[in-house]
Structures are given as C-alpha cells and as structure tokens.
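Trainee: Following is a predicted model, sequence given first.
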Amino acid sequence: MGLVLATLMITTAGIAAANTATPRVHRRAVNQHARIHQGVRSGRLTPGETARLRMGQHHVHAMAHRAKADGVVTPRERARLWHAQNRQSRHIYRLKHNARRA
C-alpha cells in the first residue's frame, strides 16, 4: 500500500511539474530583456522608455508567476502569457525605433 501511494505521489508531482513548465515564455522573456539592454547600450532608449519597458517585463513575469501558482498552467493562461509577450515585443520595437535618443 505504501509503495503504491509513494509511486502515485511521484507520478503526480512529475505531472504537476510538467504542466507548470513554460520554457518558451521564459526564453522569450530573456530575449526581450536582452533587447531592452541592447537598446540602453546603443542609446536608442531614453531612461523613461527603459523604465516603462522594464515595468512591462515585470508585468509579464508576474503573470507567469500567477499562472504557475496553482501548479498548472492552463492553455488559456499560456495563451494570455503569449499575447502579453507579443504586446511587449511590439512595444520594445516601437520605442527602440522612434526618434527619441538617450
């Protein structure tokens, strides 16, 4: 009985860990952070734009944290994260390519 229960707990933990994995979301967040950093280094982003973009990244990170909080990232939560990252990506592009310089 104890062996069956232990096996069930290990299997359940593995499934929960698999359902909270968001490697694509994490990879995009890392890439977007690098894009912001590159914009700061090149002088294409003003300090205000940089702060706004970093707050946007923080918002996406908080969304991911909330989605993972219950142990399962549902397809709907995953789609919302992806949409928020798309919006943030467009925002990064627009601010890096406007006429303002640091």
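Mentor: Looks like it came in fine.

Trainee: C-alpha only now, for contacts and for neighbours.
Mentor: Will do.

Trainee: Run a quick neighbour tally on residue 91.
Mentor: Using other C-alpha atoms under 10 Å, residue 91 has 16 neighbouring residues.

Trainee: next one: residue 67
Mentor: 20.

Trainee: how about it, what does it touch?
Mentor: Contacts for residue 67 were tallied using C-alpha atoms under 8 Å, 6 or more residues apart in numbering; they are 73-74, 77.

Trainee: roughly how far apart are residue 93 and residue 75?
Mentor: 27 Å (C-alpha to C-alpha, to the nearest Å).

Trainee: In terms of neighbours, single out the busier of the two.
Mentor: Using other C-alpha under 10 Å as the criterion, residue 93 and residue 75 rank with residue 93 on top: 14 against 10.

Trainee: Quickly find the element holding that one.
Mentor: Per DSSP states H and E, residue 93 falls inside helix 75-96.

Trainee: Second structure for comparison follows:
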Amino acid sequence: MKNASMIRLGLLSLFACTAFASASAMASDTTVPGHPRVNEVSKRIDNQQARTAKGIANGTITGKQAARDEKRDANIAQRESADEAKHNGHLTKAETRRLNRAENRNSRAIHRQRH
C-alpha cells in the first residue's frame, strides 16, 4: 500500500512540475505586437493554466480535474488560432467576446474546484 501511495505522489508531483513548466513556457511567447485582442485571450489562457498549476501544487485540484481544465484551455486556444487564421492573425470583437465567455466559464470551474 505504501508503494502505491508513493507512486501516486511521485506522479502527481511530476504532473505539477510539468504543468508549471508548460505554463511558464507558454506565458513567455504569447504576446503578439499590434494584436491586443489576441494578446488578451492568450494572456487569460496563460493565467488560467497557472491557476490550475497552483491548485495542483497545493492539493486543491486533482490530476483529473487539471487534465479537464487543460483540455478546455487547449480547445479555447485551438478556436482562437482558427479564428486568427480566418482574419490574417486578428480576432474580431465577436470572436473575442465568444472566446472570453468560454474563458469565463473555465475560470468559474477552476474557482469552484479550488475552493
């Protein structure tokens, strides 16, 4: 039983370290000069990934919950990229509004998980 607990703890800490590393790596290269709407959405995705990583680190979010949050963030980022491709690297106000609504839903879910 101790070995299984130790393995789980090791995997959880590995996942937390990976999440921190990916969040910090993504945060460093997401700003695009001259594209404030793109930067706004990208920054929110980065912030939410950092919040999820903090939740994993302090034990308020499980690995399964974090994976679900990461999947939601990846979906939003994919939709953002598709919308940018349609408009030469820009986002329209309507696309930004839609992406921000999705980010708001994800933010509320993260908050509920952590508290």
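Mentor: Looks like it came in fine. These figures come from a predicted structure and were not determined experimentally.

Trainee: Of the contacts of residue 67 of structure 1, keep whichever come out buried.
Mentor: Neighbour-count burial (16 or more other C-alpha atoms under 10 Å) is assigned, among these, to 73, 77.

Trainee: Please point out which of the contacts of residue 67 of structure 1 structure 2 shares.
Mentor: Among those, the contacts conserved in structure 2 (both residues aligned by TM-score structural alignment, their matches' C-alpha atoms under 8 Å) are 73, 77.

Trainee: sec struct for the aligned partner of residue 72 of structure 2 in structure 1, please.
Mentor: Using TM-score structural alignment, the partner of residue 72 of structure 2 in structure 1 is residue 56. Classification of residue 56 of structure 1 using DSSP: H, G, I helix; E, B strand; the rest coil returns helix.

Trainee: Contact partners for residue 56 of structure 1?
Mentor: So residue 56 of structure 1 contacts residue 88 (C-alpha under 8 Å, 6+ apart).

Trainee: if I look at the residue nearest in space to the middle of structure 2, how far off is residue 69 of structure 2?
Mentor: Nearest residue to the geometric centre of structure 2 (C-alpha atoms, centre = their mean): residue 49, 3.2 Å. Counting by C-alpha to C-alpha, the separation of residue 49 of structure 2 from residue 69 of structure 2 is 8 Å.

Trainee: Show me where structure 2 has its helices.
Mentor: Per DSSP state H, structure 2 carries helices over the ranges 2-28, 36-58, 63-86, 93-114.

Trainee: what's the most buried one of those helices?
Mentor: Here the criterion is mean neighbour count by mean count of other C-alpha atoms under 10 Å, and of the helices of structure 2 the winner is helix 36-58, at a mean of 20.

Trainee: Other residues contacting that one?
Mentor: Applying C-alpha under 8 Å, 6+ apart, the contact partners of helix 36-58 of structure 2 are 12-13, 16, 19-20, 23-24, 26-27, 30-32, 61-63, 66, 69-70, 73, 77, 80, 90-93, 96, 99-100, 103, 107, 110, 114.
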